[in-house]
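K.L.:
Give me a 3D structure for the following:
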Amino acid sequence: MKEFIGANQQPMLELIENLVNIDSGSYLKSGIDKVGEILAEEYKMIGFETEVHEQEVFGNNLVIRHPEAEAPEIMLIAHLDTVFPEGTAEKRPFHVADDLAHGPGVIDMKASHATALFAIKALMDSGSSAYKNVVLVLNTDEEIGSISSRSLIEKVAADKKYALVLEPAQNGQLVSERKGGGKYFLKAYGKSAHAGIEPENGASAIEELARKILKLHALSEPEGGITVNVGLIKGGTSVNTIAPFAEAGIDLRIETPEDGERLDRAIKEICSYTETPGTTVELTGHITRPAWVLTDAARTLIDVIAEEGMKLGITLSHEKSGGGSDANLTAHIGIPSIDGMGPVGGNAHQETEYLVVSSLTERTLLLANVIERLSGK
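P.N.:
Presented below is the predicted three-dimensional model:
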């Protein structure tokens, strides 16, 4: 498999270039679907079948498996969306400089699609039947919390023995735990009035929202890894008008499932009443990603991956990340999960995002070997 993967580095880079040069921000359905269609065709050419789970707003989620995969035990998860707006690919298209490849979404996570595809091709080329033990879920809204794909991911994962999530190895290491998080949206309603002539006849939605923001931020417990952040606010109609409406977007980060339950109750309690006469508030949202805590079963999976890494001269450790991923979802329902199974790179979500090209074949071989090992082949 090493020889096969090494000989296919250029085709891997060409596939990545093709994917990177298509804008596929989370809300750009046309671009995401185009990326998905390219990958579905790649898998079709090696005999795999794709179930298309159509979405009206977001891109279509894909479930890919070989027709002879009767009860696959390994789930691979990779997302098709990026964080970048339409037009980004044209402004800074894929390019390689020395050992680094650049472009929007190159490491988060379009390179990972090449890793998955060519790991499976390598297994097939070697005569191993382990490729029949794999099902892939390519989802389309990971960057915004897997809103539409969570139920599909959990459904596919339910009877699996392992979940391998192909987020990048940004420090060259595996990810074994992640913070959980929630997204909430608070709307405040008041009554407009002229700020100079009759302010007493108005009720300021902005004032009420400001009072709420202070209380929400006070819920943060930095020493315990809990943060509540109001990252977006807007409202009002003009500077000389008492604001009849205002709204805020709230981000919650938690360390444990228990933290999530407690903070969810606290946020809802704060938003259950008003302090500014004449105003009302409306809260929506919930915990979108449960906290992922390392389990003994996941430790065993990590040991297997680390052993396979040592055979390739790769020393792998594992770490906790403050960001969320789809591994939060599979781990939450009890499936041993590991993240960071993609190639090495960094600066995700930034203009300087990069893929370490030399890690591409190395991590593809690691993935193929891990799939074979877990399949007992």
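
K.L.:
contacts and neighbour counts: CA atoms only from here.
P.N.:
Noted.

K.L.:
Check the offset of stretch 280-297 from the chain's centre.
P.N.:
Taking CA atoms, centre = their mean, to the nearest Å, one finds the center of stretch 280-297 at 14 Å from the center of the full chain.

K.L.:
what's the span of it, first residue to last?
P.N.:
48 Å (CA to CA, to the nearest Å).

K.L.:
And that stretch, what's buried?
P.N.:
280-281, 283, 286-295 (16 or more other CA atoms under 10 Å).

K.L.:
Reformat those residues as TSV; add distance to Glu154 and secondary structure.
P.N.:
Output for these, formatted as TSV (distance: CA to CA, whole Å; DSSP: H, G, I helix; E, B strand; the rest coil):
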residue	distance to Glu154	secondary structure
Thr280	37	strand
Val281	33	strand
Leu283	26	strand
His286	17	strand
Ile287	15	strand
Thr288	13	strand
Arg289	12	strand
Pro290	12	coil
Ala291	15	coil
Trp292	14	strand
Val293	17	coil
Leu294	18	coil
Thr295	18	coil
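
K.L.:
Of these, which pair is most distant in space?
P.N.:
Thr280 and Thr295 (43.6 Å; CA to CA).

K.L.:
So which of the buried residues of stretch 280-297 is the closest to Phe48?
P.N.:
Using CA to CA, the buried residues of stretch 280-297 come closest to Phe48 at Arg289, 30.3 Å.

K.L.:
before we move on, the earlier item: using a markdown table, lay out the buried residues of stretch 280-297 together with distance to Leu76.
P.N.:
Listed next are the buried residues of stretch 280-297 as a markdown table, based on distance: CA to CA, whole Å:
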| residue | distance to Leu76 |
| --- | --- |
| Thr280 | 45 |
| Val281 | 42 |
| Leu283 | 35 |
| His286 | 26 |
| Ile287 | 24 |
| Thr288 | 21 |
| Arg289 | 18 |
| Pro290 | 19 |
| Ala291 | 20 |
| Trp292 | 17 |
| Val293 | 20 |
| Leu294 | 19 |
| Thr295 | 19 |
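
K.L.:
one more to put side by side:
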Amino acid sequence: MIALLEKLVNTDSHSYNKQDVDKIGSILQKEFENAGMKVDVHREKEFGNHLSIASPNAKRPGILIIAHMDTVFPDGEAEKRPFEIIGDRAYGPGVNDEKASHVQVLYAMKALKNAGLTCFHNVHIIFNSDEEVGSPSSKSLIKEAAEGKDYSLIVECGRPNEGVITARKGVGRFKMSVTGKSAHAGVEPEIGRSAIEEIAYKVIKLQELNDLENGLTVNVGLISGGISANTVSPDAEAVIDVRVQSKEQATDTVKEIYAIAEEEIVQGTDTKVSGEISRPPMEMTKESQKLLDRVKEIGKEIGLDIHGESTGGASDASFTASVGIPTIDGLGPVGEFSHSETDEYTVVDSLIERTTLLAKTIERLS
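P.N.:
Below you'll find the model as predicted:
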């Protein structure tokens, strides 16, 4: 397991480098085919190819497992700081998010096949290539794979203290663009219409939408505009990150954003909004609670005290949960500090623990 993990971590796979992500896909395709599984390659032009994996004898697999092959790290990062083990932790770019999960899924399937269990045929695996940038090319594949499934098991990294993820916020990205009128700021400022002034008023109103107590965050993370210090700015732009806890909250927040855009404070300016809630919230349901209870029971049998947690981070679990499939996330090996240039790690021993948990969960659910 460690040898394969090292190979994966030492292969760059930034979301926008199709060639590198496809190298990861080729490694995994070979491993799963050697394990007796059928791998269908869904070819993409812009992003890496996606893999759809199942037993050749699968007829109607009831369990969907999803993991992503891309990372946030730029080309050359693997060479700069290659895989290494220090104490009980493995380090390297993407080790936790989520190359350890690829190893986990492979060896869980190997364990089921080697034990001669028919549940080997009850699993459909999707490895996608663009999760870190919102799954634009794989979203439809995931939704198609989810049709008719009984359960969805997402292997994003497990949390320390034996946590799994039972709720995630929905995520939206919006761009608010203001058009004004340029003028010489010293000679005839009165004929100008400042887009920067208009966007400044709107940024304050957008930030006022935050409701941390109820799980709503609205963050204007980028602003730009203008052409020079002595020119009344003819254009300005704000990029907004939105995290919501429920579908209702998402609907209300989008309405608020558009209302702010429509309000003209600096006369003569015009504002347009683009964007959407691209990932719906993963909300805890009665069915997902029942699934969590079963995972907890299985955990106890192998000495793990599993508990559920919520997070503001996004994952593909949102897509399966939003269509009503009982979903548990964070079932991958345990680690922390994803996306960190120095601190990201996976607990080595958790490779065995979480692989056993995944294999037994597949067996029990089948």
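
K.L.:
Tell me the one of the buried residues of stretch 280-297 of the first structure nearest Ser129 of the first structure?
P.N.:
Thr295 (29.2 Å).

K.L.:
now the residue nearest the centre of the second structure: how far from Leu106 of the second structure?
P.N.:
Centroid-nearest residue in the second structure, with CA atoms, centre = their mean: Ser315, separated by 2.9 Å. Distance of Ser315 of the second structure to Leu106 of the second structure, given as CA to CA: 20 Å.

K.L.:
Specify the local secondary structure of Ile27 of the second structure.
P.N.:
Of the three states, Ile27 of the second structure takes helix under DSSP: H, G, I helix; E, B strand; the rest coil.

K.L.:
What count of nearby residues applies to the residue opposite it in the first structure once aligned?
P.N.:
In the first structure, Ile27 of the second structure lines up with Ile38, judged by TM-score structural alignment. Counted by other CA atoms under 10 Å, the residues lying close to Ile38 of the first structure total 14.

K.L.:
And for the one 3 residues further on?
P.N.:
The tally of other residues near Glu41 of the first structure (other CA under 10 Å) stands at 14.

K.L.:
Centre of the chain to the helix or strand containing it, how far?
P.N.:
Element membership for Glu41 of the first structure (DSSP states H and E) is helix 29-44. In terms of CA atoms, centre = their mean, the centre of helix 29-44 of the first structure is found 18 Å from the chain centre.

K.L.:
what lines up against Ala238 of the second structure once you look at the first structure?
P.N.:
In the first structure, the residue equivalent to Ala238 of the second structure is Ala248, according to TM-score structural alignment.

K.L.:
Contact partners for the nearest residue to its match once chain neighbours are set aside?
P.N.:
Nearest non-adjacent residue to Ala248 of the first structure, counting by CA to CA, 6 or more residues apart in numbering: Ile233, 4.3 Å away. Counting by CA atoms under 8 Å, 6 or more residues apart in numbering, Ile233 of the first structure touches Ala246, Glu247, Ala248, Gly249.

K.L.:
how many other residues sit next to the nearest residue to the first one once chain neighbours are set aside?
P.N.:
Using CA to CA, 6+ apart and skipping the chain neighbours, the partner closest in space to Ala246 of the first structure is Gly235 (3.8 Å). Counted with other CA under 10 Å, residues neighbouring Gly235 of the first structure total 17.

K.L.:
Now which residue in the second structure aligns to Gly235 of the first structure?
P.N.:
Matched to the second structure by TM-score structural alignment, Gly235 of the first structure sits across from Gly225.

K.L.:
Then Val57 of the first structure?
P.N.:
By TM-score structural alignment, Val57 of the first structure lines up with Glu46.

K.L.:
any idea how far the match of Gly235 of the first structure lies from Ile196 of the second structure?
P.N.:
Taking CA to CA, one finds Gly225 of the second structure at 6 Å from Ile196 of the second structure.

K.L.:
repeat for Ser310 of the second structure
P.N.:
37 Å.

K.L.:
Which residue ranges of the stretch 251-366 of the second structure form helices?
P.N.:
With DSSP state H, counting those that start in this stretch applied, the stretch 251-366 of the second structure shows helices at 286-301, 317-322, 350-365, listed in chain order.

K.L.:
Asn96 of the second structure is nearest to which of those helices?
P.N.:
The closest of these to Asn96 of the second structure is helix 350-365. By CA to CA, the value is 10.9 Å.

K.L.:
Show where the closest one falls in the first structure, residue numbers please.
P.N.:
Under TM-score structural alignment, the match for helix 350-365 of the second structure is residues 359-374.

K.L.:
and what of stretch 97-106 of the second structure?
P.N.:
Stretch 97-106 of the second structure covers residues 108-117 of the first structure once aligned (TM-score structural alignment).
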